[in-house]
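>>> fold the following for me, if possible:
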Amino acid sequence: MTLLVSGDRVSDTLVIDRSLGEGAFAEVHRVRHEYLGWQAMKLFKRVASKEETVRMLDEARLLSTLGHPNIVRVFDANTVRTPEGVRGFFTMEYVAGGSLERLAAAHKSMVPRDLVAEVVTQIASGLAVAHDQDPPIVHRDVTMANVLVGYDGTGMRVRVSDFGLAKRADPFTHLASAQGTYAFMAPEVMRNQGYSCASDVWSVGVIAYLLLTNRFPFHQGGEEFSSFSFGRFNRSLLPPSSYNDEVDAELDRIVLAMLELDPQNRPATAQVLGDALRERAEAMAGAAGDSAGDSVGGPAASAGSAGLSGTAGSAGSAKSAVNRPPTQRARRLAEEALELARSPGELDRAADLMEEAVNLSPYLRDLHLSKLTLWRRGVMM
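This next block holds a predicted model:
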């Protein structure tokens, strides 16, 4: 049972719409702001004062003022009375597509290589802004749940959320909160040697490896999450291409570099990581152009293009995910979006519904992504 439910009034301008999920130390709701529309609200289960809530958000609020497209905007922080007493909350940008967990679950196995590369590049862009502050702002809890995947007029837009919350969260609650946090935690952090920008890079490496292979690095099949102990790092780490033949040698190199056990051997900051990913993308684009120039219109050109495409790659898992029929919920969301888009003034709501649908189903993403990006630009079809 959540602390607040649909219809509860948070303030004069905020009303709870529905629950979006909860973790060990907070629950998240979609709320309707009387003037600003949909927002997301994170309600802390154990934080009671407005002052403490604001302190927890110091870094998130600082980064929000920079207006970077890959960082979630934070709007307000306050307290609300719940059946369990006064609790702190903050409101932030609502991303209808949900977290990276939803996108990954929709593919059920491995996410297409180029989609993974784009996700990781955008995560790095957001973190780079934080790492570039003086002193650097370290996220400390980069996980699949803290990366949100939405769409704007240019296509997919990934946003990193929850900056600074991990270091101020209750230590017991924080470590109990996942299955998640331990699995994404750098070795030096587990040794209590502190966080650094390189620790964030490790967490991004775990995300990349998981998306590309459908398994955690250093994790053996059949083990439960409770087995995520320091001892697993005694195993050798196979490159992602050992499990996914769509992964190229350079992406292998970048992912393995992020997962170096010694932080001194990793990309030092997210900016360094982002630069490496962009250089790889440029090299692959150049190679694709050369291949097309050598075999204009021929079968070899067609095959070369397919091999470099994240949506038309050779890996059977990527193809099967796109061809898999959408779930009933995803199909219903898409149908509601298409119907709503025909009504004047409802294009934003239609886009939100379609954003949910395409992140739930690779098939619907392939079918409706171009339409969604047009809707985000305000263009009706």
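>>> CA atoms for contacts and neighbours, from now on please.
Noted.
>>> for the protein, which helix is longest?
With secondary structure taken from DSSP state H, the chain has its longest helix at helix 270-294.
>>> give me the contacts around it.
Counting by Cα atoms under 8 Å, 6 or more residues apart in numbering, helix 270-294 makes contact with 117, 121, 124-125, 127-128, 131, 197-198, 200-201, 250-251, 254, 267, 301-302, 304-305, 308, all of which sit outside it.
>>> in this structure G150 contacts L100, no?
No - between G150 and L100 there is no contact under Cα atoms under 8 Å: 9.7 Å.
>>> buried residues, the longest helix of the chain. List them.
If you call a residue buried by 16 or more other Cα atoms under 10 Å, then helix 270-294 has these buried ones: A270, Q271, L273, G274, A276, L277, R280, A281, A288, S291, A292.
>>> and what of stretch 223-242?
Along stretch 223-242, these residues count as buried under the neighbour rule (16+ other Cα under 10 Å): F228, P239, P240, S241.
>>> equivalent analysis for stretch 325-340, please.
For stretch 325-340, burial by neighbour count (16+ other Cα under 10 Å) applies to P326, A330, R331, L333, A334, E335, E336, A337, L338, L340.
>>> counting neighbours, what do you get for the closest residue to S99 other than its chain neighbours?
In space, not counting the residues next to it along the chain, S99 is nearest to L148; the distance is 4.2 Å by Cα to Cα, 6 or more residues apart in numbering. Applying other Cα atoms under 10 Å, we find 26 other residues in the vicinity of L148.
>>> residue contacts, L148?
Contact partners of L148, counting by Cα under 8 Å, 6+ apart, are V95, G97, G98, S99, L100, V158, R159, V160, S161.
>>> any chance of the residues you listed in TSV, plus distance to S317, secondary structure and neighbour count?
Conversion of those to TSV gives the following (distance: Cα to Cα, whole Å; DSSP: H, G, I helix; E, B strand; the rest coil; neighbours: other Cα atoms under 10 Å):
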residue	distance to S317	secondary structure	neighbour count
V95	27	coil	22
G97	22	coil	23
G98	23	coil	20
S99	21	strand	22
L100	18	helix	23
V158	23	strand	28
R159	26	strand	26
V160	27	strand	26
S161	29	coil	26
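>>> compare with the first, here's sequence two:
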Amino acid sequence: MTLLVSGDRVSDTLVIDRPLGEGAFAEVHRVRHEYLGWQAMKLFKRVASLEETRRMLDEARLLSTLGHPNIVRLFDANTVRTPEGLRGFFTMEYVAGGSLERLAAAHKSMVPRDLVAEVMTQIASGLAVAHDQDPPIVHRDVTLANVLIGYDGSGMRVRVSDFGLAKRADPFTHLASAQGTYAFMAPEVMRNQGYSCASDVWSVGVIAYLLLTNRFPFHQGGEEFSSFSFGRFNRSLLPPSSYNDEVDADLDRIVLATLELDPQNRPATAQFLADALRERAESLAGAAAGVPNSGTSGVSPATGEPPGPATRRPVRPPTERARRLAEEALALARSPGELDRAADLMEEAVNLSPYLRDRYLSKLTLWRRGVMM
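The predicted model follows:
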């Protein structure tokens, strides 16, 4: 049972619409603002005093200082009375497509290489702004659930969300205390040696490896998710291309660099990771255009493709829910003034189904530009 339910009024302008998700410390609702439309509201569950409320709202204050297209935008922060007492909340932009968990689940096995590379690049770009602060802000909980996938007029836009564990690092050591989600936690964090920007980079590497191979790094098949232990780092880490022949040598190298056990050997901040990914993208683009390439990309100069078979995996038909969302979006788009709502519905649909993404992504992008065709 959530603290607030559909129809509850948060303020004079804000009303609860429906729940979006729930974690140990907070629940997230879609809310309607009387003037600004749909927003997402994060409501803290375990706050009993005004002092604790202010401490929990540190996330909101951190977010408000980081204006970047790959970081979820913050709108407001306040408190609201619930049946359990006063609770802190903040509102942020609503991303209809949902989290990277939804996108990964839609593909079932492995997410296409170029999509993973783009997701990595945009996550790194958002985190780079936090890491560039003085002292750096480290996220400490970069997971599939905390990366949102939406679409605007230029295409896919990834937003890093849930800076609930974010903390400014010590100005001298550039380390922060260790918290986060176990499966995405860097080895040094597990050793209680503190969290750094390189620890955030590790988490991005875990996401990339998981999306490319459908398995966690250093994790053997048949083990339960809950069996993650420090001992797994004694195993050799195979490159993603061992499981996925779409992965080129440069992407192998970049992902493996993020998963170096010694943080000194990883990209020191997300900016270094973003730069490496952009260099790879430029190398691939040059190879596709027939530009000679003496680098180490491992792609064919003639085709711009990685070596090995370039077979396209069969795309499963959409689920009933995804199909229904797409049909509702197409119908709604024909009604005057409903293009934004139609785009939100289609955004959900394309993140639920690779088939619908292939079919309707270009239409969704046009809708986000305000163009109806």
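>>> just the ones of the buried residues of stretch 223-242 of structure 1 in helices?
When the buried residues of stretch 223-242 of structure 1 are checked against helices using DSSP H, none is located there.
>>> the strands in structure 1, which residues?
Taking DSSP state E, the strands of structure 1 run over residues 14-22, 26-33, 37-44, 74-82, 85-92, 147-152, 155-160.
>>> by how many degrees do the second one and strand 14-22 diverge?
What it means is strand 26-33 of structure 1. Note on geometry: by axes from the mean of the first three to the mean of the last three Cα atoms, to 10 degrees, strand 26-33 of structure 1 and strand 14-22 are set 150 degrees apart in direction.
>>> just checking, what packs against strand 26-33 of structure 1?
In this structure, strand 26-33 of structure 1 packs against strand 14-22, strand 37-44, with contacts taken as 3 or more Cα pairs under 8 Å, 6 or more residues apart in numbering; DSSP states H and E.
>>> taking strand 85-92 as reference, get the angle to the longest one.
Okay, so that is strand 14-22 of structure 1. Calculated by the same axes, to 10 degrees, strand 14-22 of structure 1 forms an angle of 90 degrees with strand 85-92.
>>> can you name the residues in contact with strand 14-22 of structure 1?
Residues outside strand 14-22 of structure 1 that contact it (Cα under 8 Å, 6+ apart): 4-10, 27-34.
>>> only the buried subset of those residues, as a ChimeraX command please.
Taking 16+ other Cα under 10 Å as the burial criterion, the selection of buried members of those in ChimeraX is written as:
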select :4,9,10,27,28,29,30,31,32,33
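>>> TSV please, covering the helices and strands packed on strand 26-33 of structure 1 and showing mean neighbour count and distance to N70 of structure 1.
Conversion of those to TSV gives the following (neighbours: other Cα atoms under 10 Å; distance: least, Cα to Cα, whole Å):
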stretch	mean neighbour count	distance to N70 of structure 1
strand 14-22	17	21
strand 37-44	22	16
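>>> specify the stretch among those that is closest to N214 of structure 1.
strand 14-22 (22.8 Å; Cα to Cα).
>>> what range in structure 2 matches that closest one?
Counting by sequence alignment, strand 14-22 of structure 1 falls onto residues 14-22 of structure 2.
>>> contacting residues around G150 of structure 2?
With contacts defined as Cα under 8 Å, 6+ apart, the neighbours of G150 of structure 2 are V95, A96, G97, G98, M156, R157, V158, R159, E347.
>>> could the strands of structure 1 be laid out in a markdown table, adding distance to G316 of structure 1?
What follows is these, written out as a markdown table (distance: least, Cα to Cα, whole Å):
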| stretch | distance to G316 of structure 1 |
| --- | --- |
| strand 14-22 | 32 |
| strand 26-33 | 36 |
| strand 37-44 | 37 |
| strand 74-82 | 40 |
| strand 85-92 | 38 |
| strand 147-152 | 24 |
| strand 155-160 | 23 |
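>>> select, out of the ones you listed, the one closest to T213 of structure 1.
The closest approach between T213 of structure 1 and any of the strands of structure 1, judged by Cα to Cα, belongs to strand 147-152 at 18.4 Å.
>>> mean deviation of the closest one from structure 2?
In this overlay with structure 2, the average offset of strand 147-152 of structure 1 from its partner residues is 0.3 Å by mean Cα distance after the TM-score superposition for structure 1.
>>> specify the angle between that strand and strand 155-160 in degrees.
Here the directions of strand 147-152 of structure 1 and strand 155-160 differ by 150 degrees (the same axes, to 10 degrees).
>>> just how off-centre is strand 147-152 of structure 1 within its chain?
Taking the mean C-alpha point of strand 147-152 of structure 1 and that of its whole chain, the gap between them comes to 7 Å (Cα atoms, centre = their mean, to the nearest Å).
>>> and for stretch 180-187 of structure 2?
Remark: stretch 180-187 of structure 2 is offset 16 Å from the chain centroid, using Cα atoms, centre = their mean.
>>> the residue nearest to L4 of structure 1 when sequence neighbours are not counted: neighbour count?
The spatially closest residue to L4 of structure 1, leaving aside those adjacent along the chain, is T82, at 6.6 Å (Cα to Cα, 6+ apart). Taking other Cα under 10 Å as the criterion, the count of residues near T82 of structure 1 is 14.
>>> which residues touch the most centrally placed residue in structure 1?
Centroid check for structure 1 by Cα atoms, centre = their mean gives V147 as the closest residue, at 2.5 Å. The contact partners of V147 of structure 1, taken as Cα under 8 Å, 6+ apart, are S99, L100, I123, V158, R159, V160, S161.
>>> list the contacts for the residue nearest to it when sequence neighbours are not counted?
Computed as Cα to Cα, 6+ apart, the closest residue to V147 of structure 1 that is not its neighbour in sequence is V160, at 4.7 Å. With contacts taken as Cα under 8 Å, 6+ apart, V160 of structure 1 has the following neighbours: N70, I71, V72, I123, G126, L127, N146, V147, L148.
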